[in-house]
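Enquirer: pasting the structure only:
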């Protein structure tokens, strides 16, 4: 049995993970410093508003959606796959929701000054968001299918090994 290195014992993950985490903190700190230096009140208002909106609106909404998805899929007939499938639904839904949250004025065609300021049409954003959402869910479905297939093969090969061992 391999003994964990001192870094893994102390930190809990490999050194490359720690390095990536420190780099992301440095980048985040740099971006925050630049934003706060230019518009400190706007950043504070945005941060408080985002925290309140997340905790009071978004968290209950996606918790209810997650519980509903689990409840519906738990009641389907047939065996439930041994693969943890819920993240294959959560990740594309979260990414699609994040894109909608960031770009909703353009997706819902609510942004009046955008075409005048840039000369670009806002008619394509809804279609593009729907395509991206479809691709995200399609990729998640393919990933889940591959994971289920691999789990079934591993289970089948383990049962084949046991059948060979028995006299």
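Expert: Yep, that arrived. Quick caveat, the model's predicted, so the values are computed rather than measured.

Enquirer: C-alpha only now, for contacts and for neighbours.
Expert: Will do.

Enquirer: how about residue 36, what does it touch?
Expert: By C-alpha atoms under 8 Å, 6 or more residues apart in numbering, the contact set of residue 36 is residue 43.

Enquirer: included below, for side-by-side comparison, is a second structure:
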């Protein structure tokens, strides 16, 4: 139904009760982790959550969205857009690991990590690079295996 040429607003889709419960639990867990991480510094907790949301939404989403579009476009020029997944998945997993472990990979909290765990923070960069290489190597092997299997199934052309 329209009023003066404008569509009426649609009802907001909230999802199932289970979905809402899981969403509430995830927010509660994130809040608990933030309070434990920053130990009573309420301003720091709020600043950290707001900063993380803004950094993600204003910087990271356009960045990895643009990289994904570039990869899909590059494979699209070859006529093989579906091949982008072989780059997309290991890149997303490697990026997620970098995002989670960045302070240790960058060596910014080595002293704090050592004092809290009595372990050395050395090696996080090397291990992240190794995991990234394994992810991309495994994806390349899977790609080659599927490509080879597809060419074996294709019937040969009669001359």
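Expert: Received, thanks. Given the structure is predicted, the values throughout are model-derived calculations rather than measurements.

Enquirer: what about the strands in structure 2?
Expert: Per DSSP state E, structure 2 carries strands over the ranges 2-3, 6-7.

Enquirer: can you add mean neighbour count and distance to residue 110 of structure 2 and give those back as a markdown table?
Expert: Below are the strands of structure 2 laid out as a markdown table (neighbours: other C-alpha atoms under 10 Å; distance: least, C-alpha to C-alpha, whole Å):
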| stretch | mean neighbour count | distance to residue 110 of structure 2 |
| --- | --- | --- |
| strand 2-3 | 8 | 61 |
| strand 6-7 | 8 | 56 |
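
Enquirer: dump the ones you listed to JSON lines, plus distance to residue 105 of structure 2.
Expert: JSON lines is the format used below for the strands of structure 2 (distance: least, C-alpha to C-alpha, whole Å):
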{"stretch": "strand 2-3", "distance to residue 105 of structure 2": "55"}
{"stretch": "strand 6-7", "distance to residue 105 of structure 2": "51"}
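
Enquirer: which one of those lies closest to residue 74 of structure 2?
Expert: Of all the strands of structure 2, it is strand 6-7 that lies closest to residue 74 of structure 2, at 38.9 Å by C-alpha to C-alpha.

Enquirer: what range in structure 1 does the closest one sit on?
Expert: With TM-score structural alignment applied, strand 6-7 of structure 2 matches no range in structure 1.

Enquirer: cool, stretch 60-69 of structure 2 as well?
Expert: Per the alignment by TM-score structural alignment, stretch 60-69 of structure 2 matches residues 58-67 in structure 1.

Enquirer: which strands and helices lie in contact with the longest helix seen in structure 1?
Expert: Determined from DSSP state H, the single longest helix within structure 1 is helix 125-165. Judged by 3 or more C-alpha pairs under 8 Å, 6 or more residues apart in numbering; DSSP states H and E, helix 125-165 of structure 1 is in contact with helix 86-107.

Enquirer: what residues does the match of stretch 60-69 of structure 2 touch?
Expert: residue 90.

Enquirer: try 10 Å this time
Expert: For stretch 58-67 of structure 1, the external contacting residues (C-alpha atoms under 10 Å, 6 or more residues apart in numbering) are 50-55, 68-73, 86, 89-90, 93-94, 97.

Enquirer: rewinding a little: of all the strands of structure 2, which one comes closest to residue 120 of structure 2?
Expert: strand 6-7 (60.7 Å).

Enquirer: helices and strands around that closest one, which ones?
Expert: Applying 3 or more C-alpha pairs under 10 Å, 6 or more residues apart in numbering; DSSP states H and E, we find strand 6-7 of structure 2 packed against no helix or strand.

Enquirer: which of the strands of structure 2 sits closest to residue 43 of structure 2?
Expert: The nearest among the strands of structure 2, by C-alpha to C-alpha, is strand 6-7 at 41.8 Å.

Enquirer: quick one: the closest one to chain centroid distance?
Expert: 37 Å (C-alpha atoms, centre = their mean, to the nearest Å).

Enquirer: try stretch 71-81 of structure 2
Expert: 21 Å.

Enquirer: try stretch 69-86 of structure 2
Expert: 19 Å.

Enquirer: in that stretch, what counts as buried?
Expert: Within stretch 69-86 of structure 2, the residues that qualify as buried by neighbour count (16 or more other C-alpha atoms under 10 Å) are 71, 72, 83, 84, 86.

Enquirer: which of those residues sits closest to residue 152 of structure 2?
Expert: Proximity of the buried residues of stretch 69-86 of structure 2 to residue 152 of structure 2 (C-alpha to C-alpha) peaks at residue 83, which lies at 18.2 Å.
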